[in-house]
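Engineer: this one's sequence-less:
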């Protein structure tokens, strides 16, 4: 565990050094090395017609990661699902963007996989009847009737399976969602606009307390801040951004193992257009507001 912790720290520190250089234009990412595809293959998958990329948006969730990787590798192997786990580690200084990380992860893995699982790192399936098999239509495994926390009808977050063709059809997810929440609600509208039927697990005898285990650390607060005109813009359907225009740079690929379970860390630097989504960095607005105040919070005198 200590060795992996040190390695992940080195990965992030290494990219922080790269951040000091000019970022005027994104670097075209290289395809994942063939080695990582071979790493996840074993004899029980030789007859699999499809391969799944488990795309896990990630930042500073080490405890959850240590539990997630070996658990999910075992769970999927027991279902004979040919899979590779990709930890999409956001290493820039902007607010977390789950949707853009998934868009980037899809671009990087689509040539070697037939479908993806958009998977939170803090949600573990407990019911073995939850199938991760190839989805003809989008499959929302973490259904509102099963998820331990979110129970509204249009919820499709947590764990969603979607094949490559359908993800491209809806242009992936919106890139406008910096900070926590709402990106999956917007994705729901995209799927409905494309007339895709979202299915959910049937004949599951467990419920909200025993279908999934939520392992989110209670000491970590979610980034729910809203700044600039973020609240207004992100309440509407985004018809401009998505899979086709996600801007990112890959710092490195790292093939790793936890308790013998293979996975790949992809260190990703996202780019933000401050003109269209200034809320990728709410600190700038706060800084600008502070400059307008005199010491002790007094307003400047009128001239």
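Structural biologist: Structure's in. What do you need? Quick caveat: nothing in here was measured; it's all calculated off a predicted structure.
Engineer: Please count neighbours and contacts with C-alpha atoms only from this point.
Structural biologist: Will do.
Engineer: host element of residue 132?
Structural biologist: For residue 132, there is no helix or strand it lies in under DSSP states H and E.
Engineer: okay, now it: neighbour count?
Structural biologist: 22 (other Cα atoms under 10 Å).
Engineer: here's the one I want to compare it with:
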């Protein structure tokens, strides 16, 4: 009855039964009653539809990670976050830009600790790196995906500036750090594909922001939201004197809706090492009938953290061959043939981290022979190797493999 009172106030719900005898006063009264009843039902059906629509809108704008529930009796949203109850979004107005500061003072060379990053973020920051405004209806619900490999210092610097900026933009967001689990060459594009699929399992998002860990935003007016076409959010970088067209139209920081990303079949899975995947994704977007909208260079400015590229991030050896086959690969290489394994996850107030295994060949054990005699068995675990110096000996080894996946063939045209 509580729900009916919310929908209909104190209107009495009644029914009318009529006999089929025509021409009597009773039948006339019955017809009048039916007409009145149908009118009342029609009017309150409209109220009911508006109410349900408002409740659905409220539910879509509430993060699943807060385990929020709408209480019809108290007219509040009860959250597991600390602090006062959140007022229902159906009573709130759309978020505005009145807290933006414009150009920000950025020092990409500082490396704050995680306590400093948390202190720079809002006290209302929810667990697992998710946040939603409590005083207004956010523009969009955004998943920020950071492909990651051994860049802890860069991650701290990025989060130090990124969390406060996104909160000033009044965006409902979650930050996901996607780390390649193995010690092999980095495949950023494949990690982004896997993180996209995990984000879609995690919650419903309007927008996906792919964010390089070494790119620090300089202006909070550059909103982290998606549009009718994919967005290049970082068109101007200090490393290239803030000149546009610095080699890719869709790299660094990009925004794309889930539907747009699936339409392009995601990124290619073939780019091992550094470089090439951004240009390939640019082609996929145009090949799918979409176009890329860059942010204005005046506000789409970024500082890049200076760093070196170890062998895991060495340049891709076959960019020309991959470029020749990109037309043939576009429909079959990407989300459509993605294979990965989620090894585990790690959560803290600043982000959720996923450990993603994308190895096509998994080495289970290596047996080392010295002078034809087995000398050592090495059980392979990522990040756990030991080295010994052996001189004047004949060395040999055998490798036991498991979980062998067949790579997709490259089609020449």
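Structural biologist: Yep, that arrived. Remember, predicted model here, so these are calculated numbers, not experimental data.
Engineer: okay, the longest helix seen in structure 2 sits on what stretch of structure 1?
Structural biologist: Scanning structure 2 for the longest helix, with DSSP state H as the assignment, gives helix 25-60. Alignment note (TM-score structural alignment): helix 25-60 of structure 2 is unmatched in structure 1.
Engineer: Please point out which parts of that helix sit buried.
Structural biologist: 30, 33-34, 37, 48, 54-55, 58-59 (16 or more other Cα atoms under 10 Å).
Engineer: Can you list the helices and strands that it packs against?
Structural biologist: helix 2-8 (3 or more Cα pairs under 8 Å, 6 or more residues apart in numbering; DSSP states H and E).
Engineer: May I have the secondary structure class of the closest residue in space to residue 258 of structure 1 that isn't next to it in sequence?
Structural biologist: The spatial neighbour of residue 258 of structure 1 that comes closest, neighbours along the chain excluded (Cα to Cα, 6 or more residues apart in numbering), is residue 70 at 6.2 Å. With DSSP: H, G, I helix; E, B strand; the rest coil as the basis, the three-state label of residue 70 of structure 1 is helix.
Engineer: ok, now how distant is the residue positioned nearest the centre of structure 2 from residue 330 of structure 2?
Structural biologist: Against the mean C-alpha coordinate of structure 2, by Cα atoms, centre = their mean, the closest residue is residue 143 at 2.9 Å. Look at residue 143 of structure 2 and residue 330 of structure 2: by Cα to Cα, to the nearest Å, they are 24 Å apart.
Engineer: before we move on, the earlier item: on the three-state scheme, the residue nearest to the centre of structure 2 is what?
Structural biologist: Reduced to three states by three-state DSSP, residue 143 of structure 2 is strand.
Engineer: And it, what's its match in structure 1?
Structural biologist: Aligned against structure 1 by TM-score structural alignment, residue 143 of structure 2 finds its counterpart in residue 53.
Engineer: Give the helix, strand or coil label for the residue lying closest to that match once chain neighbours are set aside.
Structural biologist: Residue nearest to residue 53 of structure 1 in three dimensions, not counting chain neighbours: residue 116, with 4.7 Å by Cα to Cα, 6+ apart. Taken by three-state DSSP, the conformation at residue 116 of structure 1 corresponds to strand.
Engineer: With residue 397 of structure 2 instead?
Structural biologist: Assigned state for residue 397 of structure 2: strand (three-state reduction, three-state DSSP).
Engineer: Residue 402 of structure 2: neighbour count?
Structural biologist: By other Cα under 10 Å, the residues close to residue 402 of structure 2 number 12.
Engineer: circling back: and the next helix or strand past the longest helix of structure 2?
Structural biologist: strand 69-71.
Engineer: Matching residue 195 of structure 1 against structure 2, which residue comes up?
Structural biologist: Using TM-score structural alignment, residue 195 of structure 1 sits opposite residue 289 in structure 2.
Engineer: Its match: which element?
Structural biologist: Judged by DSSP H and E, residue 289 of structure 2 forms part of no helix or strand.
Engineer: and it, how many residues sit next to it?
Structural biologist: Neighbour count of residue 289 of structure 2, defined by other Cα under 10 Å: 9.
Engineer: gap between it and residue 245 of structure 2?
Structural biologist: Residue 289 of structure 2 sits 21 Å away from residue 245 of structure 2, going by Cα to Cα.
Engineer: swap in residue 324 of structure 2?
Structural biologist: Residue 324 of structure 2 is 22 Å from residue 245 of structure 2, by Cα to Cα.
Engineer: you'd agree residue 201 of structure 2 is in a helix?
Structural biologist: Yes. The assignment for residue 201 of structure 2 is a helix, going by three-state DSSP.
Engineer: before we move on, back to that, residue in structure 2 matching the residue nearest to residue 258 of structure 1?
Structural biologist: In structure 2, residue 70 of structure 1 lands on residue 160 (TM-score structural alignment).
Engineer: Could you double-check that its match sits in contact with residue 153?
Structural biologist: No. Residue 160 of structure 2 is beyond contact range of residue 153, at 10.9 Å (criterion: Cα atoms under 8 Å).
Engineer: neighbour count winner among these two?
Structural biologist: More crowded of residue 160 of structure 2 and residue 153, by other Cα under 10 Å: residue 160, with 25 against 15.
Engineer: quick one: contacts for that one?
Structural biologist: By Cα atoms under 8 Å, 6 or more residues apart in numbering, the contact set of residue 160 of structure 2 is 112, 116-118, 120-121.
Engineer: So what's the residue count around residue 89 of structure 1?
Structural biologist: Around residue 89 of structure 1 there are 23 other residues, counting by other Cα under 10 Å.
Engineer: In structure 2, what residue corresponds to it?
Structural biologist: Under the alignment (TM-score structural alignment), residue 89 of structure 1 pairs with residue 179 in structure 2.
Engineer: Next, its match: secondary structure please.
Structural biologist: Using three-state DSSP, the secondary structure recorded for residue 179 of structure 2 is strand.
Engineer: returning to that earlier point: which residue in structure 2 aligns with the residue nearest to residue 53 of structure 1?
Structural biologist: Using TM-score structural alignment, residue 116 of structure 1 sits opposite residue 208 in structure 2.
Engineer: any idea where the strands of structure 1 begin and end?
Structural biologist: Under the criterion DSSP state E, strands of structure 1 are mapped to 51-58, 82-90, 115-119, 123-125, 139-140, 159-163, 212-214, 248-258, 261-270.
Engineer: Including distance to residue 74 of structure 1, could these go into a markdown table?
Structural biologist: A markdown table is the format used below for the strands of structure 1 (distance: least, Cα to Cα, whole Å):
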| stretch | distance to residue 74 of structure 1 |
| --- | --- |
| strand 51-58 | 13 |
| strand 82-90 | 11 |
| strand 115-119 | 15 |
| strand 123-125 | 11 |
| strand 139-140 | 21 |
| strand 159-163 | 17 |
| strand 212-214 | 15 |
| strand 248-258 | 12 |
| strand 261-270 | 8 |
